[in-house]
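Chemist: give the three-dimensional model of this entry:
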Amino acid sequence: MSHTLGIAIESLVAILLMLTIGYCMLLNTRLKRLKADEHSLKATIAELITATEIAERAIGGLKFTVRDVNEHLGHQLTSAAQMSQQLKNQLAEADGVIRRLSKIAVAARPAAPAAEAAAPRASAAKAVAAAAQAFSDRRRPAGLAA
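Modeler: Predicted coordinates:
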């Protein structure tokens, strides 16, 4: 019986050894897959790091562009405001010139054909006086005639 018990124990050890070898093979396969996944994960992480660096550079460039556009736009707004004020002043001056020209035109027009024949000298004198008045009205604030 001692041989039978020895063989049974040896057989049990052999079966357990074969189960252990099978389990080790299964673990080896899983470890290989885990290593492969680790390498692909490292590659993915490296790609993400590269993409992050590129995005950071792009954001820096965008910030610089926004600052540049902001300054340029502010400059253009200031220029536009100045141009608007200049145009407003020129329109006011043009309005004054139109008024003076209309005064000159009214003064230069003959009053009436019958009155012109009767007093041609008085009408001409009035026209000259109105023209002189219009010319003096044309004087600019700096003292120069327009």
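Chemist: going forward, measure contacts between C-alpha atoms and count neighbours the same way
Modeler: Fine.
Chemist: residue 16: how many residues sit nearby?
Modeler: Neighbourhood size, residue 16 [other Cα atoms under 10 Å]: 12.
Chemist: hang on, I meant residue 131
Modeler: 20.
Chemist: do you know how far it is from residue 108?
Modeler: Residue 131 sits 8 Å away from residue 108, going by Cα to Cα, to the nearest Å.
Chemist: for the longest helix anywhere in the chain, name the packing helices and strands.
Modeler: Ranked by number of residues, the top helix in the chain under DSSP state H is helix 2-108. Applying 3 or more Cα pairs under 8 Å, 6 or more residues apart in numbering; DSSP states H and E, one finds that helix 2-108 contacts helix 120-137.
Chemist: and this one, so I can compare the two:
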Amino acid sequence: MMFGLPLGIFVEGAVAILLALTIGYCVVLNQRLKRLHQDKDAMRQMVADLVGATNLANQAIKELKSSAVEADLALTARLEEAERFGIELANHVTAGTALMERIARITSVARHSQAVEQVEEPNKVQSALQQLSSRVRNRGAAA
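Modeler: Below you'll find the model as predicted:
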């Protein structure tokens, strides 16, 4: 006997204290497990959201790729059309330049012939006047 208490009561008291500590630890452990399960559910939700976001991103990437392909085809078609217009425009410019050269040559020839005609016209007028005056003299002498 210790200090007047029977050993059985001391052992039972110690077991009761250990049992109370065990129950307290089980309560704390139970709360932690509940939080872990809540976190697990939150993690499941987070993973599900992440999978959904990944699927949306993959779909968006596919749509971007198809849009890029369409834009590339449209741009290629427009570039080919622009190249055709450029060639056609170059041909028109070349034809216009040739036409301008022909017009310049024609005007140059026309100006040159006008200058020659202007020089020849006074000579023609003078010869016509001389012929007229000689006829008048010839008539006057014949009369």
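Chemist: and the next helix or strand past the longest helix of structure 1?
Modeler: Following helix 2-108 of structure 1 in sequence order, the next helix or strand is helix 113-118 (DSSP states H and E).
Chemist: compared with structure 2, how much does that following helix deviate?
Modeler: Compared with structure 2 after the fit, helix 113-118 of structure 1 shows a mean deviation of 3.7 Å (mean Cα distance after the TM-score superposition for structure 1).
Chemist: now that helix: how far from the chain's centre is it?
Modeler: Put simply, helix 113-118 of structure 1 sits 70 Å off its chain's centre (Cα atoms, centre = their mean, to the nearest Å).
Chemist: taking the centroid of structure 2, which residue is nearest it?
Modeler: Central residue of structure 2 (Cα atoms, centre = their mean): residue 71, 7.7 Å from the mean position.
Chemist: which residue in structure 1 aligns with that one?
Modeler: If you follow residue 71 of structure 2 across to structure 1 using TM-score structural alignment, you land on residue 69.
Chemist: burial count for residue 136 of structure 1?
Modeler: Neighbour tally, residue 136 of structure 1, other Cα under 10 Å: 13.
Chemist: mind checking what it lines up with in structure 2?
Modeler: When structure 2 is aligned by TM-score structural alignment, residue 136 of structure 1 is left unaligned.
Chemist: just to revisit the earlier point, what angle sits between the longest helix of structure 1 and helix 120-137?
Modeler: Counting by axes from the mean of the first three to the mean of the last three Cα atoms, to 10 degrees, helix 2-108 of structure 1 lies at 150 degrees to helix 120-137.
Chemist: any idea how far the residue nearest to the centre of structure 2 is from residue 63 of structure 2?
Modeler: On the measure of Cα to Cα, residue 71 of structure 2 and residue 63 of structure 2 end up 12 Å apart.
Chemist: next one: residue 113 of structure 2
Modeler: Using Cα to Cα, one gets 73 Å for the distance from residue 113 of structure 2 to residue 63 of structure 2.
Chemist: compared with structure 2, how much does stretch 10-17 of structure 1 deviate?
Modeler: For stretch 10-17 of structure 1, the mean deviation from structure 2 after alignment is 0.4 Å (mean Cα distance after the TM-score superposition for structure 1).
Chemist: stretch 71-83 of structure 1 too?
Modeler: Relative to structure 2, stretch 71-83 of structure 1 is 1.3 Å off (mean Cα distance after the TM-score superposition for structure 1).
Chemist: ok, the residue nearest to the centre of structure 2 - contacts?
Modeler: Under the criterion of Cα atoms under 8 Å, 6 or more residues apart in numbering, the contact list for residue 71 of structure 2 is empty.
Chemist: what is the corresponding segment of structure 2 for stretch 24-37 of structure 1?
Modeler: With TM-score structural alignment as the criterion, stretch 24-37 of structure 1 aligns to 26-39.
Chemist: comparing that stretch with structure 1, how large is the average distance?
Modeler: Relative to structure 1, stretch 26-39 of structure 2 is 0.8 Å off (mean Cα distance after the TM-score superposition for structure 1).
Chemist: and stretch 88-95 of structure 2, by the same measure?
Modeler: Compared with structure 1 after fitting, stretch 88-95 of structure 2 deviates on average by 0.7 Å (mean Cα distance after the TM-score superposition for structure 1).
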